[in-house]
Structure formats: structure tokens, C-alpha cells
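[1] Everything below, folded, please.
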Amino acid sequence: MQDVVAEQSVVNQTHWLENTADVSFIFSAGAAGAIIGLLPSVPLTTEFGVRNVLSFYGSVSALATLAIPFAVSIGYYPVVAARVVQGFGASILFSSIGSISEGWSPISEISTYVAFLSSGFQISNIISMPVSGVLCESEWGWRSIYYLFGGVAVAANISFFTFFRDSASVHRNVSHKELGHILAGRLEVSGKRSVPYLAICKDKVILAIWAAAFGGNMSLMALMTYGPTYLNKVLGLDVRETGFSNAVPYILATAVKFIAGPLSDRLTFIPEVWRMVFFAAVSQGALAVGFFVMALTNSRIVAQVAYTAAIVLAGINIVGVVKCAQMVARQHVHFVMAVISLTAWGAIFVLPIIIGFACPNHTAAEWAVFYIAVGIWVIVMNIPFPFLATVEAAEYTKPEWEQKQGKVAPAPQKIV
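    Below is the predicted model:
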């Protein structure tokens, strides 16, 4: 954005694009918007369904993306406002995975569903990183990035709203045979169900899931958000090389997810709890080891391999911790996933502050201390999960629990 700096610079004043604190706050503004967007997302999804809410949120984010070049031309505060709105719209993405899987996934294929749906996070980076690197150095410049991806986002949200329905049982293209397969083994209950917030927050399994997610998200967001900075400032890759190098881990992570999801569903000779714990341990263990290696090596190749491996294997936690959340919380999983999203966006919000304090000069020594601390954090936060993980649906997911609480009248139920 050097053209903006040249156009807007005032003598004896540092432009906001050249002020580290201002740029860091712009990163945090997106996370702040996401945290704001998460607060109403659970009751809105419960009331209006994931189709309507995700379409609205996604459209808001897309329009904010399109508006960023104009905001930059005005000044710093309009950019902050656009980033807040952009983050608001993106806040619901992760929790939507749970809601969509609950409405469409057979119990026996839930790992495949959450793995495939969550691969969108990796695919977006596979596309956006190298394309952005090329566009930055092309005749179209940095503004074309926002116009291109903002336009794609608008089209994607229109397509989603047009074709998606919240449940397979109400979609016109789902046959009776297919619907029977999707609903097999599920307890079919009619009507809306209020979210038992207090019961969920007191559930030891859910608390272990949230702790593991917080530890993993803080470390993963450090890699995802500041990975390009690390590649550029420490490893010495230029902008275009950084774009392509940072896309490689996401390509491999997508491939690994496409393998891990179906593999988790098909290894039925291994107890399902063991499968979840195994994938969670591999995922979070790889993150911790990756951080330790990057902290202790002076080799550019070794550091890049560790960085790549950490991101690649981190993705399979979707069939570990996240699958456990899906199995335990069932129809209330959108709340559990919203809290997991909150940990991710909270990490993005505080990381610029932490990075600004821990790595002000972006030297290898500064990053080494930061990476060791994050590696230890990942291990500590994941300790409770292996001991508390289960595949049993929680009591508060069952109609009889709500009847005992006096929240609903008895209703006919059946196992499909």
C-alpha cells in the first residue's frame, strides 16, 4: 500500500500504514467485530436457522470486504470500522459447521462431514495467499484483492441461500432412502429446543473441549495470522514467495483432512473415544513440537518444514476435539462451537498485543521465546481432554431432560 502512503503522507507525521501499533489494531479490529458478532449468533441461529443467519452474516462480511479500498482512501478510522464489520460477518463460520453437520450428517459419518466442511478454512488460504501475492505485484495492485474476493463472497452467499436448507428432512432433493440413512440412529424430536446454557457450561466434558480448543486456537492463530510475517521477516522470503510458501501447508492440510475424516469413520474396530483422543493428540502434539523446533533451529529449511507440519497436522483436530463436541452436545452444538469460535477470535484479538510486546523487532531470538511459550501453552491446555472425552450424548440433549426441567410438554419420539 505504498501508493496510499505516498498520497496521504503529511510532512513530519508517520502515516498510519507505517505505524506498527495502528496496523496491529486493524488486525485486532476484525477479531473485535467477530466477538461482537458471536454474542447474538447463538440465539439468532436457534430462532431463524443457520441458513438465514449464515447468509446474512456472510453477506455483511462480503460487503465490508468490497468497501475496504474505499475506506483506505478516506483514512484510518473508516478502515477500522470496515474491519469490525468484516469480522462481525465472519464470526459465525466455525459454529455453522456444527449446525450444518447436525442437520445433514449421519451419526456414522460425522467425522467426514466436519472434516470436509472445515476444509473451507484451508482452501480459502490455498487460494487467497498466492493470488494475493501475485495481485499485490501486478498492475491491478492491492485493491484488486478486495474486489475479487469480496465479489466471490457475494456470489457464494447467494448460492448458499438459494440451495441450502437447515435440515435434510425439508430439502426437496433428498429422497426418502437418503433421508433414512441420514436420520438412522437419531432420536427424532419435533419443534425448537432452547439452549441449556448453564447445563452446558457445567459439563466437565465440554469444559475440557473448550480448554483444548483455547490452547489449540491460540497457537494455530499465531501461525495462521503471523505465519506470513514469520516467513518474510525471519526466513527472508519476499512477498510473492511468502504467498506461495504460506499456501503450501494449507494444500497439505486439506489433503490430510480429506483422509482423516473418512478414516476416523471407518476404523470401527477401534473404540471411537480412542480415535478422537488419538487425532487430538497428534494434532496438538504436532503444534507443540513444531513450535519447539522453530524456536531451537537456525536452519531456514528445518524451520519451514516445522511450520508446514504444524499447520498440516493441526487441521485433524476437527475429528478429535471438535467431533467430541458434536457427539456430546448434538442439537446444541452451535453454542459449543460458538464458544470455540470465541476462543479463536479472542486469540486473534490479543495476539497483536502479545506479538507487539514479545517480538517488536521480529528477530529470530524474539520469535524463539514466543514459540517456546506457545508450545508449552498447547500441552497444558490439552491435558484434561484425553481423560474426559466421550461419545455419549449429554443428558441435556434428550427430550426427557427438558421435560424434567418443565420446559417442554411430552412429545412423541421415535428412533429412526
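[2] from here on, contacts and neighbour counts on C-alpha atoms
    OK.
[3] the strands in the stretch 301-416 of the chain, which residues?
    Secondary structure of the stretch 301-416 of the chain (DSSP state E, counting those that start in this stretch): strands at 414-415.
[4] Next: the chain.
    Here the chain has its strands, by DSSP state E, at 187-188, 414-415.
[5] do you know which of those lies nearest E395?
    Closest approach to E395 among these (CA to CA): strand 187-188, 12.8 Å.
[6] Give me the distance from that closest one to the chain's centre.
    Distance of strand 187-188 from the chain centroid (CA atoms, centre = their mean, to the nearest Å) equals 29 Å.
[7] Also stretch 380-387?
    Centroid separation for stretch 380-387 versus its chain: 20 Å, with CA atoms, centre = their mean.
[8] The residue most central in space within the chain and V114, how far apart?
    Residue closest to the average C-alpha location in the chain (CA atoms, centre = their mean): F94, at 5.1 Å. Applying CA to CA, to the nearest Å, the value for F94 to V114 is 10 Å.
[9] Run through the residues that contact the residue nearest to the centre of the chain.
    Residues in contact with F94 (CA atoms under 8 Å, 6 or more residues apart in numbering) are 118, 337-338, 341.
[10] quick one: the helices in the stretch 151-300 of the chain?
    Using DSSP state H, counting those that start in this stretch, the helices of the stretch 151-300 of the chain run over 176-183, 197-201, 204-229, 239-266, 272-296, 300-314.
[11] between the ones you listed, which gets nearest to A347?
    helix 204-229 (5.0 Å).
[12] Just list what whichever helix in the chain runs longest packs against, helices and strands only.
    Assignment by DSSP state H gives helix 20-74 as the longest helix of the chain. Counting contacts by 3 or more CA pairs under 8 Å, 6 or more residues apart in numbering; DSSP states H and E, helix 20-74 is packed against helix 76-90, helix 93-104, helix 143-163, helix 333-358.
[13] which other residues reach the first one?
    It stands for helix 76-90. In this structure, residues lying in contact with helix 76-90 by CA under 8 Å, 6+ apart are 16, 25-27, 29-38, 56-65, 67-68, 71-72.
[14] want to put them side by side, so please do this one too:
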Amino acid sequence: MSVEKTEELQDHKNITFANKTRYIVLIIGLFCICFTNGNYNVINFSVICMQDVIESQSVANQTHWLENTADVSFIFSAGAVGAIIGLGPSVPLTTKYGVRNILSFYGLLTAFATLAFPFAVSIGYYPVIFVRMIQGFGASILFSAIGSISEGWSPISEISTYVAFLSAGFQISNIVLMPVSGVLCESQFGWRSIFYLFGGISVVSHLIFFTFFRDSAKVHRNVSHKELRKISTGRMETTGRQPVPYLAVCKDKVVLSIWAAAIGGNMSLMALMTYGPTYLNKVLGLDVRETGFLNAIPYILATAVKFVAGPLSDNLTFIPETWRMIFFAAISQLGLAIGFFAMALTSSRIIAQIAYTTAIVLAGINIVGVVKCAQMVARQHVHFVMAVISLSAWGAIFVLPIIIGFVCPNHTASEWAVFYIAVGIWVIAMNIPFPFFATMEAAEYTKPEWEQKKKNTVAPEDKC
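    A predicted model of the protein is given here:
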């Protein structure tokens, strides 16, 4: 009996989802990323609905923490602090126990913290800070999870689609969160139901993920031999979980150019996403309703563009793959920079709104540029590369309030113009190295023979 026939008979014993198990994994992973990110952001909307807490907890001649801007700002920052703390152990833990165990643990941690948030509010300010830090701790792994899931399950020919779809969870969570939160906030269920809903769905999503997911398609009972061949084509065989060669990765010029581009892009994008609404409201004079509506449009468009850009990058096979990565990275980051310059130099509300929307939308396709390069170069160690990228994003969230407070204390048009021009220059400067070092080639430290070479190398001082 032929090998192919034997494989077909073996496949008939299990459900193989028409050789599309990797897409089931993609959907489950997308749900986990979407709702974990939603858990982290749910406070952003619900905080405006907590008037009943102020009324029930107010003490005469004392300002409640929900009425103190500095206290509320620190609650937001506490999430970033928790995320930065969570990133530290996430890399060695993922290396040792795999993304299945660690994403499930981190995700459930954030989910239970979200379920506990209303209780923490009923106790007081410091329990809220603690729970907020746990939310951030659990959300810290999301960038690394995108890399690890893609590495274990995506064929090389579909890598752009995979990372684009998984990363769309960040935008989808905001698209879902805002309208649902608005409805629940004004309903008889109140603001607490927002935390219970998102926390509860997140628990279910991560339990399904833990039950169904495996770190590699090779060990999943529902992956057919045909699908496994497709996933494995072009990939190197690795044996088990390998320790991250931290020094080798950190000395890799390609990885350094990836990190530089990510730091430039993340600082700029976080500035736009976090303080764009403030600019629209205070500088351009849009009212709160207009600001809220215009702030939602970029997320919807960014999601749609990601769903197009991922498959497009995979299917433009007549263009060399490295050129494709550079093209999407250039379009993304130049679009982001031009958006900042336009907002800084225009006094037209319409032009500023278009620039704001376009910058956020184009920034999202960097996932099939810089992030795809990280995936292809670092391979099984991509979770470390993505953790550093994630650190740059969380660091930006933590540092930006300090920078904005110093550069734009009065929120005048001239102050914001200076800030936006500086940020536009920053994103261009940080992305200059990437086109010169971008490659599709896997780094030497990802290859099976690299560890063997290290073991066989005898240090000069050890020679006779």
C-alpha cells in the first residue's frame, strides 16, 4: 500500500476539517487576542459610567478618586506597568512551557481580573490599581502570541494572512467594545455587566484555546497529513522547544533594524491613537460626539485594510518577497509620518481628519512588513523578538503622558504642531535601516546545526 493511501486511511480516523484545521486555530486565536485586549481596554469606556460609585462612596469634603483626573490617569498607567512586568517572565516561560500553556494562563489571569474589577471598585482605589496591573500583566503576551501561533501553524505561503488576521484582534476588540459598552452602560444592567460579559467570554475563549490548540501542527490530532505537508513546506525541522539565544538575536542586524522600526512606529502610533481624540477635540474644536464617531472610523477601516493587505502580500508572488515586505513597511510608516506632518501644518478640520484616519489605517499594514520580517528571520525564537516589540508599545503608553504634559501643557495648535512634526521625523528616522537589512532568510541561530556548532566549538583557553 502506498504512503499516500496509508495517510488517507489514518486521516479518516480523525476529523480534519477538510484540511483546514489551521483556520480553526486562527479563529480561536483571534477570539483570545480580541477579548484579552478588550479586557484591558474596557475601563477606558466604563469609567465614564460610574456615577453611582461616586454617589455611594463620596465622603464630605473629599474628592472621590473617579473625580480626580490624576487618579484616573494612574489607573490607566497601572495597566502599562503591569504589562511591562508581565513581559519579563513571558519569554522564558513560553520557551519552556509553550504558547498554549502560557497564553491560556495569561489570558485567564486577565479575564479573572476583569471579572473581579467591579468588586475591586466597591472596595476602593488601591484594589482597583492592583486589579488593573493584573489586567496589564495578562495582556502583555499578545504580541508574542501572534508570532508563536503563526510560527507553529501558518504555511510560509500564508504567513502575511495569518499575522494580519491575528493582529486584527486589536482593532476588532475596540470596534466591538465601544458600542456594546455604550448599550450596556445605559441599560438596566449597568457598567458592571460590561466587565462580566467581556471577562466571561474571555474565560470561555481561553478554555477552548487550551483544549483545542497545540504548539505545533505536527502533534495535533485533527491535522491531516496533506495539511501538515503544506504547513511544513519551506520550514526547517526543529527538535522540541529550544532555548532562546538572546545574545545572538540581540546582535543580529536584521533584528535590530526590526526593533528600531517597531520602536519608531509604536511610539508614533500610540501617540496618534491615545492623543488623536484630544487633538480633534481641543485643537480642531470637534464636540465629544463628533470626536467619538471620527475616532471609531479608523479602527473599522484599519481592520478591513488588514484583511486585504495580508492575502495581497501572500499572493503578489510575481514580486520578490523581500521587496513586498519593504513596500508594505514603507507605505505604512511613510503614511504615518505624512499624517503627522499634515495635522501639524493644516488648519483645516477636514484635512486633519483625513490625515488622522489615513495614518491609523496605513499604520496597521506594518504587520505584513516589519512583523512578517521578524517572523521569517527569527522563526522559533520570534516570541522573543515580538516581546521586545511589545515592550516598545507598552513603554510608549507609559512615557507619552509625560512627554505630552511637557510639550503640550495648554493643548494649543502651535504646541501640537511642534509635537507632531517631531514625531513624524522620529518615525522616518527609526525606519531608515529596515529596507537595507530586510530579508526572508532565516537567521543562522534558528537552524538545527547552529546549536551543534556551538557545542563543538572549543574556546581558545580550553585548548591544550
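[15] Any chance you could compute the TM-score here?
    For this chain pair, the superposition-based TM-score is 0.92 by TM-score structural alignment, normalised by the length of the first structure; 408 aligned residues with a CA RMSD of 2.0 Å.
[16] Buried deepest among the strands of the first structure, which one?
    Neighbour counts (mean count of other CA atoms under 10 Å) averaged over each of the strands of the first structure peak at strand 187-188, with a mean of 14.
[17] which residues of the second structure does that strand align to?
    Under TM-score structural alignment, strand 187-188 of the first structure corresponds to residues 236-237 of the second structure.
[18] Stretch 94-111 of the first structure too?
    Using TM-score structural alignment, stretch 94-111 of the first structure lines up with residues 143-160 of the second structure.
[19] picking that back up, ok, the residue nearest to the centre of the first structure to A208 of the first structure distance?
    Note on F94 of the first structure: its distance to A208 of the first structure, by CA to CA, is 18 Å.
[20] Same check on S175 of the first structure?
    Separation of S175 of the first structure from A208 of the first structure (CA to CA) stands at 39 Å.
[21] do the same with L267 of the first structure
    24 Å.
[22] Check Y57 of the first structure too.
    According to CA to CA, Y57 of the first structure stands 29 Å off from A208 of the first structure.
[23] and G82 of the second structure, what does it touch?
    Residues near G82 of the second structure by CA under 8 Å, 6+ apart: 132-137, 140.
[24] most neighbours, which of those residues?
    Among the contacts of G82 of the second structure, the one with the most neighbours (other CA atoms under 10 Å) is S140, at 34 neighbours.
[25] returning to that earlier point: ok, L267 and A208 of the first structure, which is more surrounded?
    A208 (22 against 11).
[26] That one maps to what in the second structure?
    So, by TM-score structural alignment, A208 of the first structure is matched to S257.
[27] can you pull the contacts of the nearest residue to its match once chain neighbours are set aside?
    Spatial nearest neighbour of S257 of the second structure, excluding adjacent residues (CA to CA, 6 or more residues apart in numbering): F434 at 5.0 Å. F434 of the second structure makes contacts with 254, 257-258, 261, 326, 370, as judged by CA under 8 Å, 6+ apart.
[28] what's the counterpart of F434 of the second structure in the first structure?
    Aligned partner of F434 of the second structure by TM-score structural alignment: F385.
[29] For R240 of the first structure, see how far away its match is.
    To R240 of the first structure, F385 of the first structure is 40 Å away according to CA to CA.
[30] How about N298 of the first structure?
    Distance of N298 of the first structure to R240 of the first structure, given as CA to CA: 23 Å.
[31] more neighbours, the two?
    Remark: of N298 of the first structure and R240, R240 carries more neighbours, 19 against 12, as counted by other CA under 10 Å.
[32] Check the burial of the nearest residue to that one once chain neighbours are set aside by counting its neighbours.
    Leaving aside its sequence neighbours, R240 of the first structure sits nearest to G133 (CA to CA, 6+ apart; 4.7 Å). Neighbours of G133 of the first structure under the rule other CA under 10 Å: 20.
[33] Pretty sure G133 of the first structure sits against D238.
    No. Look at G133 of the first structure against D238 with CA atoms under 8 Å: they stay out of range, at 9.5 Å.
[34] List the buried residues of stretch 235-252 of the first structure.
    Neighbour-count burial for stretch 235-252 of the first structure flags 235, 237, 239-252 (criterion: 16 or more other CA atoms under 10 Å).
[35] what distance separates it from the centre of its chain?
    Distance, centroid of stretch 235-252 of the first structure to centroid of chain: 20 Å (CA atoms, centre = their mean).
[36] counterpart of N101 of the second structure in the first structure?
    Checking TM-score structural alignment: N101 of the second structure goes with N52.
[37] hey, what's in contact with both of G133 and D238 of the first structure?
    With CA under 8 Å, 6+ apart as the test, G133 of the first structure and D238 reach no residue in common.
[38] Chain neighbours aside, what residue packs nearest to F164 of the first structure?
    Using CA to CA, 6+ apart, the closest residue to F164 of the first structure is R51 (6.6 Å).
[39] Next, count neighbours for the one you found.
    R51 of the first structure - counted by other CA under 10 Å - has 21 other residues nearby.
[40] That one and D166 touch, don't they?
    Yes. With contact defined as CA under 8 Å, R51 of the first structure reaches D166; the gap is 5.9 Å.
[41] For the closest residue to L109 of the second structure other than its chain neighbours, the count of nearby residues, please.
    Nearest residue to L109 of the second structure, sequence neighbours excluded (CA to CA, 6+ apart): G138, at 5.7 Å. Other residues near G138 of the second structure come to 31 when the count uses other CA under 10 Å.
[42] how far away is G138 of the second structure from S160 of the second structure?
    Distance from G138 of the second structure to S160 of the second structure, by CA to CA: 26 Å.
[43] what's the answer for I351 of the second structure, then?
    Taking CA to CA, one finds I351 of the second structure at 32 Å from S160 of the second structure.
[44] More neighbours: which of those two?
    Neighbour count, other CA under 10 Å: between I351 of the second structure and S160, S160 has more, with 30 against 15.
[45] Nearest residue to the more buried one in space, please, no chain neighbours.
    In space, and not counting its chain neighbours, S160 of the second structure is closest to G310: 4.6 Å by CA to CA, 6+ apart.
[46] Over in the first structure, tell me which residue corresponds to the one you found.
    That one, G310 of the second structure, aligns with G261 by TM-score structural alignment.
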